[in-house]
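> Need a 3D model of the following:
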Amino acid sequence: MQIGELARKTGVSARALRHYEDRGLLIPERTSGGYRDYSEEDVTRVAQIKAMIAAGLSTATIRRYLDCARSGDHGTTLEMCPDLRTELDLIAESLTAKQAHLRDTQQRLEAITLFP
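Below you'll find the model as predicted:
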């Protein structure tokens, strides 16, 4: 299938698909005319990429661990490949720190906007 059809099937723009290709996440076959030729397996791969991006992983991280992704009845999951747990823990710690910072900022904002 060509890029437009894959975009329709996955809900991802053709531009995003080309970005995934540039990042080494998606490697389509090429027709003799040079057009990208995607398979049904690429539909699953894009779903995995989308799930990992939605979970806060960068494309560089996804590239390292995309082979750990599994798709099933309950969506995309990750097998704990070597070093993946450490990387996910670091991301979780970063998110926790950002949440604390946002809470502090919100409290300071509320403190300066209270009227006597």
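> CA atoms for contacts and neighbours, from now on please.
OK.
> End to end on stretch 48-60, go ahead and measure it.
Length of stretch 48-60, first residue to last, C-alpha to C-alpha, to the nearest Å: 14 Å.
> Okay, buried residues for it please.
Judged by neighbour count using 16 or more other C-alpha atoms under 10 Å, the buried positions of stretch 48-60 are 48-52, 57, 59.
> Ignoring the adjacent residues along the chain, who's closest to residue 57?
Spatially, and ignoring its direct neighbours in sequence, residue 57 is nearest to residue 91 (8.0 Å; C-alpha to C-alpha, 6 or more residues apart in numbering).
> Let's compare: structure for the following, please.
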Amino acid sequence: MYAISVAAELTGLDPQTLRLYERRGLLTPARTGGGTRRYSDDDVVRLQRISALVAGGVNIAGIAQILALQDLNGELESDLSHLRSENARLRHTGPGNEHLVATRGRGARQR
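The predicted structure is shown next:
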């Protein structure tokens, strides 16, 4: 975990910019009991992504949409991986479970 000054140095951004991004909902750093912001490695990576998008001419609203879609994509990839693992497990538990695999597969597609 990094203080705002360290996160700013790691990303090449001004601490005020990090505060602005938080106010705009682009990231939510952890807080200490006293309210001090603490940035994780994931926060630093996200800030670098934001910085690259800003450099590419994307406005804050566009960045918010891109980040939300990237977050959703990550969740969907995780869900897909879990479903594939469960599918493989069910297939290996023996005959007679094919209906479970088919039922689980249909439920996943109906999201």
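> List the TM-score for the superposed pair.
With the length set by TM-score structural alignment, normalised by the length of the second structure, the two chains reach a TM-score of 0.59; 71 aligned residues with a C-alpha RMSD of 1.7 Å.
> how many neighbours does the residue nearest to residue 57 of the first structure have?
Using other C-alpha atoms under 10 Å, residue 91 of the first structure has 15 neighbouring residues.
> which SSE is it in?
Per DSSP states H and E: residue 91 of the first structure is located in helix 84-113.
> That helix maps to which residues in the second structure?
Mapping helix 84-113 of the first structure onto the second structure (TM-score structural alignment) gives no aligned residues.
> Show me what counts as buried in that helix.
In terms of neighbour count (16+ other C-alpha under 10 Å), helix 84-113 of the first structure has its buried residues at 84, 88.
> At the geometric centre of the second structure, which residue do we find?
Geometric centre of the second structure, nearest residue: residue 71, 3.7 Å, by C-alpha atoms, centre = their mean.
> who does the helix or strand containing that one touch, helix- and strand-wise?
Assessed by DSSP H and E, residue 71 of the second structure sits inside helix 60-91. Judged by 3 or more C-alpha pairs under 8 Å, 6 or more residues apart in numbering; DSSP states H and E, the packing partners of helix 60-91 of the second structure are helix 41-55, helix 98-109.
> and residue 90 of the second structure, how far is that from residue 31 of the second structure?
Counting by C-alpha to C-alpha, the gap from residue 90 of the second structure to residue 31 of the second structure is 42 Å.
> Those two: which is more packed in?
Between residue 90 of the second structure and residue 31, residue 90 has the larger neighbour count (other C-alpha under 10 Å), namely 18 against 12.
> circling back: so how far is the helix holding residue 91 of the first structure off the chain centroid?
20 Å (C-alpha atoms, centre = their mean, to the nearest Å).
> cool, and stretch 33-46 of the first structure?
18 Å.
> Name the residues that touch that stretch?
Contact with stretch 33-46 of the first structure is made by 1-3, 6, 9-10, 26, 28-31, 71, as judged by C-alpha atoms under 8 Å, 6 or more residues apart in numbering.
> Okay then, goodbye and thanks.
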